[in-house]
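Engineer: Predicted model and sequence follow; I will ask about them next.
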Amino acid sequence: MKYLLLVSHGEFSQGLKSSLAMFAADKVEEVVAVGLKNGESVEQLADRFKQQLAELGTGNSFVVLGDIIGGSPLTTVCNVLAQADILKQTIVLGGMNLPMALNAVMLKDTLSGADFVQAVLSEAQSSLKEFKPSSDLDDDDDEDI
């Protein structure tokens, strides 16, 4: 099975997985969330993630989304995947957000390689913008407020 692996500092990855369940409930069993807990060492994270990998069984592949490229959680998870000889066929992207994760979980089984990366990163980038609420309210029409 191909899993979407969310990696973060703290509980961000768990919260993102919970949010994904609202949009893609049928795919949430294909999402694994792992976060570096406050006060936890990277060695403890590595051991915990090795246990998760063992529970998933063999023959799986991964798309990894990390909160920060180069951050301890992501580098630790990548090291564990490399030790398990899984990293070379894994796509790893950083700067995860909800639109990126939603696209990744929906497209991971239909697109691959550069096409997958382009689709997921495009969605992530296009979702980053300032929201400017309309201020064209008519002062006489208070019901619209």
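Structural biologist: That came in fine, so what should we check first? Numbers count the residues shown, from 1 in each chain.

Engineer: from here on, contacts and neighbour counts on C-alpha atoms
Structural biologist: OK.

Engineer: buried sites along the longest strand seen in the chain?
Structural biologist: For the chain, the longest strand by residue count, based on DSSP state E, is strand 2-9. Neighbour-count burial for strand 2-9 flags 3-9 (criterion: 16 or more other Cα atoms under 10 Å).

Engineer: Make TSV from the residues you listed and add distance to S126 to it.
Structural biologist: Listed next are these as TSV, based on distance: Cα to Cα, whole Å:
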residue	distance to S126
Y3	24
L4	21
L5	22
L6	20
V7	22
S8	22
H9	24
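
Engineer: Just the helices from this structure, written as ranges.
Structural biologist: In the chain, the helices defined using DSSP state H lie at 12-23, 42-56, 72-83, 98-107, 113-126.

Engineer: right, so of those, which gets closest to V34?
Structural biologist: Nearest to V34, of all the helices of the chain, is helix 12-23, at 6.2 Å by Cα to Cα.

Engineer: Next, the buried residues of the closest one.
Structural biologist: Per 16+ other Cα under 10 Å, helix 12-23 contains these buried residues: 12-14, 16-17, 19-21.

Engineer: Can you give the contact residues for it?
Structural biologist: 6-7, 27-28, 31-35, 97-98, 101-102 (Cα atoms under 8 Å, 6 or more residues apart in numbering).

Engineer: another one to put next to it:
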Amino acid sequence: MKQIIIATHGELAQGFKHALELIAGSMAKEIMTYSLVPGKSATDFMAEIEKNMVAHPERQFIIMGDLYGASIVNAMIRLSDYPNGVLLSGVNLGLALQVLLDGSEVISDEVISEMIAEAQQGIRRIALDHLVLEDEDF
């Protein structure tokens, strides 16, 4: 069994969860979210997650943070030392959806790498080619 956790600055984590509920329905209800807001510390919720990881060694914890090198992901780094912990940075809706919809009890490192590569493909600049219409096209 896996536990999905999304941790972000501000209320972004709850936004991801709401979007995932809209797309995937009740499957997203079990996602845990943590928000770094004034008066809270990322190390506080890291300690809560760590306590759950220790209490449930049979469960894979997939923790997705928003920014690589920022306080949330930095606070979570030690969780990746646990055999049941997977830490990902740069969470986006595509990655979160793939993790959620994966039907396996534990997601392998190889599959996680494939998910990351696929999620990265969704980041693109979109531009329309400008068409020159001639009078006869009207």
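Structural biologist: Arrived safely, thanks for sending. Everything numeric in this text was worked out from a predicted model, so none of it was measured.

Engineer: List the TM-score for the superposed pair.
Structural biologist: Superposed pair, TM-score by TM-score structural alignment, normalised by the length of structure 2: 0.75. Supporting alignment: 133 aligned residues with a Cα RMSD of 3.2 Å.

Engineer: related to what we said a few turns ago, what's next to the longest strand of structure 1, contact-wise?
Structural biologist: With Cα under 8 Å, 6+ apart as the contact definition, strand 2-9 of structure 1 has outside contacts at 13, 17, 30-37, 60-68, 73-74, 77, 104-105, 108-109.

Engineer: Selecting buried members of these in ChimeraX, what would you type?
Structural biologist: Of those, the buried ones go into a single ChimeraX selection, burial set by 16+ other Cα under 10 Å:
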select :13,17,31,32,33,34,35,36,61,62,63,64,65,66,67,68,73,74,77,104,105,108
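
Engineer: what's in contact with stretch 123-130 of structure 1?
Structural biologist: With Cα under 8 Å, 6+ apart, stretch 123-130 of structure 1 has contacts from 96-97, 99-100, 103.

Engineer: hmm, back to that, name the nearest of the buried residues of helix 12-23 of structure 1 relative to V92 of structure 1.
Structural biologist: Nearest member of the buried residues of helix 12-23 of structure 1 to V92 of structure 1, counting by Cα to Cα, is S13, at 14.8 Å.

Engineer: buried stuff in stretch 93-110 of structure 1?
Structural biologist: Here stretch 93-110 of structure 1 shows 93-94, 96-97, 99-105, 107-108 as buried, counting by 16+ other Cα under 10 Å.

Engineer: Residues contacting that stretch, please?
Structural biologist: For stretch 93-110 of structure 1, the external contacting residues (Cα under 8 Å, 6+ apart) are 2, 4, 16, 19-20, 23-24, 27, 30-31, 63-69, 116, 119-121, 123-124, 127.

Engineer: cutoff 6 Å now
Structural biologist: Contacts with stretch 93-110 of structure 1, where a contact means Cα atoms under 6 Å, 6 or more residues apart in numbering, come from 65-69, 120, 123-124.

Engineer: okay if I get the residues you listed as CSV plus distance to Q52 of structure 1?
Structural biologist: Shown next, in CSV, are the contacts of stretch 93-110 of structure 1 (distance: Cα to Cα, whole Å):
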residue, distance to Q52 of structure 1
L65, 16
G66, 17
D67, 19
I68, 21
I69, 22
V120, 25
E123, 29
A124, 27
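
Engineer: distance of the counterpart of E21 of structure 2 in structure 1 from L111 of structure 1?
Structural biologist: With the correspondence set by TM-score structural alignment, E21 of structure 2 lines up against A21 in structure 1. Separation of A21 of structure 1 from L111 of structure 1 (Cα to Cα, to the nearest Å) stands at 21 Å.

Engineer: what does L65 of structure 1 give?
Structural biologist: According to Cα to Cα, L65 of structure 1 stands 16 Å off from L111 of structure 1.
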